[in-house]
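Asks: Okay, here's the prediction I keep looking at, along with the sequence it came from:
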Amino acid sequence: MHGIVIVENETVIKVERIVHVLFDPDAVTFLQQAFDIDPTLRDDILVLEDDYRYGPVIADSHEWEIRKQWLKNHLFIQQEDDDKAVFQEGSLRQQLRENMKADEQLHVWIWMTNHLREVCGYFSLLPWISDFDQRVELIFLHNLPFLNEKFQLFFPEKISQIPAREYPKAKRLATPLSSEEMIADREEWQKLQQQNSLLRKTTGERKCTSIAVDSYDETLLKCCNTDWIRLSRLLSASRQRSGMDIGDEFWIWRLKQIHASGLIEIQGEWHQKPLIRIAGGEQPAAQVNDLSADEMNNE
């Protein structure tokens, strides 16, 4: 890795600027804490919250509006304006590109593990940055051991699991990417777009593939029965059964599709966290099944 700072009379002087890119919002606090441990890390942080594990693949920067409208129409229907962070991402990504064009000393550091959300996030950013040769650096923490808060060895599954004191060690892994490498990865992302699927899964190191959008519908149905169950309980059980830590909005969207097919019944409005049961149940709505996810898995 090339030199980043000159230490002179205990003053850190940067010779280039960095934008740290995170796809895991929970990691922001730890990276900020790491700035106090290693001042050479201190710079801007760009958090991209949109979860590309699901929804349309965007392979060109001008296609962002397509994804934005899909999110509004399917996942964030109650959101009446564009204030939600996920709706700002098109402009955030474009601003990053404009800043890199204007400042040749600006470098992007992408922090990621092999967690599917982070892998998809990396691919999704390529349309905006792939032509900046050697100015995008990847810190890919896959199958690498770190020390947790109890100083025990562990292998992080996502960036937010890494304690702040481990970031200075992790930064040594920063690897500049050539335009050729990023364009090759971008072509793989374009292949996913051509498959026109709305859901993805991990297939290996820094790789993902398309799967049927209803792949987890059966999991949702298995978490329902003839008793009414609160939506929050159902979502918790679904995450545990599937091993997918996807946000509520995805699961609710799939539940709406299942409800439209007549397989489940609901009591209440979706935005008010309704009660849910398998279609044809006879139990009164006042009697609610509040089993924990563990109890449901053991049934």
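Replies: That came through fine.

Asks: use CA for all of it now, contacts and neighbours both
Replies: Fine.

Asks: By residue count, which helix of the chain is the longest?
Replies: Secondary structure of the chain read by DSSP state H shows that its longest helix is helix 179-195.

Asks: Give the next helix or strand downstream of that helix.
Replies: Going down the chain from helix 179-195, the next helix or strand is strand 199-204, by DSSP states H and E.

Asks: now Tyr167, nearest residue through space, not along the chain?
Replies: Ala34 (6.2 Å; Cα to Cα, 6 or more residues apart in numbering).

Asks: What separation is there between Tyr167 and Asn289?
Replies: Between Tyr167 and Asn289 the distance, using Cα to Cα, to the nearest Å, works out to 44 Å.

Asks: Looking at the two, which has the bigger crowd around it?
Replies: Neighbours per residue, other Cα atoms under 10 Å: of Tyr167 and Asn289, the larger number sits with Tyr167, 22 against 19.

Asks: alright, now check it against this:
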Amino acid sequence: MHLGLALPFGDIGGDGKIVREFAELAEAEGYDGLTLADHVLGGNPKNPASGRAGGLGLFHDPFVAFGFIAACTKKVELSTQVLILAQRQTVLVAKQAASLDVLSGGRFRFGVGVGWNELEFVGLNENFHNRGKRSEEQVQVMKALWADPYVTFDGKWHHLPDAGINPRPPSRKIPLWFGGHMDVTLQRIAKWGDGWMMLSEPPGPKAVAEFDKLRRLVEAEGRDPASVGLEVWTSTGTGTEKDWREELIFWKKAGVTHVTLHNTFGGYHHKRMAGRSMTDHVDAMRRYRNAVADLL
């Protein structure tokens, strides 16, 4: 199994020295991947209209941060979890992703989602209400630009007149994973995706049923379900080493291919860890990997 680690810059800070130190430590400890979330704007919490969008957490631009981290590390994978695709210009994102993949030596795994924060779409002058359908066309445009030197595309939202990007990914594709939990998300993965980042379900029958649903959809598209990866998040915020091992064993039996230790996420059933210092996070990542290393 692939073991990733979410970068906790909102806790430990995000200046260049800290980013370098934590990324190098994670790689030295044996983590296979580093992940970053994506938010461009946060609303003023004093403004009631901000709602869930209130507050300014520390979120580096993933392409900039991963470009820096790529130069600090040698082999660790770099993954967005997730980049909000529909609030960005498609061709520009394809170019940024390709550049990162080239500069990192093919280490980029591209997780995308549709987002929930309408405030960001307004600020970036993009339509929040058609973001799902528009993202489907975005995926097709990006995959074409990565594969071919020149692309002609005439869609509902995108029109390319025999043009291309340079550089392109060395393998002419970038692993494209989707976050989200609606049936339409699974349908998109079945058509275009290389994997699913599933956060909503704890270990149990419902999670297994969702995985099986995705596999059936992948088969219906004429693809091999084994070619589509499955990722879950975990945390040291609850349980002991014994509990962490039992959870990983369950996910492994369920066919999960990627597990990411995310110690700062508190959504759905996930619990963030109590500590917020660099020492707390380094200790947590060491404890977790030492506990499960023989199961990977």
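Replies: Received it, and whenever you're ready, just let me know what you need. What you see is a predicted model, and the numbers here were worked out from it, not measured in a lab.

Asks: Next, the TM-score between them, please.
Replies: Comparing the chains after superposition, counting by TM-score structural alignment, normalised by the length of the second structure, produces a TM-score of 0.24; 128 aligned residues with a Cα RMSD of 6.7 Å.

Asks: quick one on the thing from earlier: counting by contacts, list what the longest helix of the first structure packs against.
Replies: helix 116-129, strand 207-211 (3 or more Cα pairs under 8 Å, 6 or more residues apart in numbering; DSSP states H and E).

Asks: one more time with 7 Å, if that's ok
Replies: Helix 179-195 of the first structure sits against helix 116-129, with contacts defined as 3 or more Cα pairs under 7 Å, 6 or more residues apart in numbering; DSSP states H and E.

Asks: Which SSE is immediately downstream of the helix it packs on?
Replies: Heading C-terminal from helix 116-129 of the first structure (DSSP H and E), you reach strand 136-140.

Asks: between that next one and helix 179-195, how big is the angle?
Replies: Relative orientation of strand 136-140 of the first structure with respect to helix 179-195: 70 degrees, computed using axes from the mean of the first three to the mean of the last three Cα atoms, to 10 degrees.

Asks: now strand 136-140 of the first structure and helix 116-129, what's the angle there?
Replies: Relative orientation of strand 136-140 of the first structure and helix 116-129, computed by the same axes, to 10 degrees: 170 degrees.

Asks: And for Ala34 of the first structure, the neighbour number?
Replies: Other residues within reach of Ala34 of the first structure by the criterion other Cα under 10 Å amount to 20.

Asks: who's in contact with the helix or strand containing Leu92 of the first structure?
Replies: Using DSSP H and E, Leu92 of the first structure sits within helix 89-102. Applying Cα atoms under 7 Å, 6 or more residues apart in numbering, the contact partners of helix 89-102 of the first structure are Leu48, Trp64, Leu106, Trp128, Ile129.

Asks: which parts of that helix are buried?
Replies: Under the neighbour-count criterion of 16 or more other Cα atoms under 10 Å, helix 89-102 of the first structure has Glu89, Gly90, Leu92, Arg93, Gln94, Leu96, Arg97, Met100 buried.

Asks: In CSV, list those residues along with distance to Asn297 of the first structure.
Replies: CSV is the format used below for the buried residues of helix 89-102 of the first structure (distance: Cα to Cα, whole Å):
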residue, distance to Asn297 of the first structure
Glu89, 37
Gly90, 40
Leu92, 41
Arg93, 41
Gln94, 45
Leu96, 45
Arg97, 47
Met100, 49
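
Asks: Surely the residue nearest to Tyr167 of the first structure touches Ala170?
Replies: No - taking Cα atoms under 7 Å as the definition, Ala34 of the first structure is not a contact partner of Ala170, at 10.8 Å.

Asks: rewinding a little: and the longest helix of the first structure, which residues are buried?
Replies: Taking 16+ other Cα under 10 Å as the basis for neighbour counts, the residues of helix 179-195 of the first structure that come out buried are Ser179, Met182, Ile183, Asp185, Arg186, Glu188, Trp189, Gln190, Leu192, Gln193.

Asks: Can you give me the end-to-end span of stretch 195-205 of the second structure?
Replies: Using Cα to Cα, the gap from the first to the last residue of stretch 195-205 of the second structure comes to 20 Å.

Asks: okay, the angle between the longest helix of the first structure and strand 199-204?
Replies: Using the same axes, to 10 degrees, helix 179-195 of the first structure lies at 140 degrees relative to strand 199-204.
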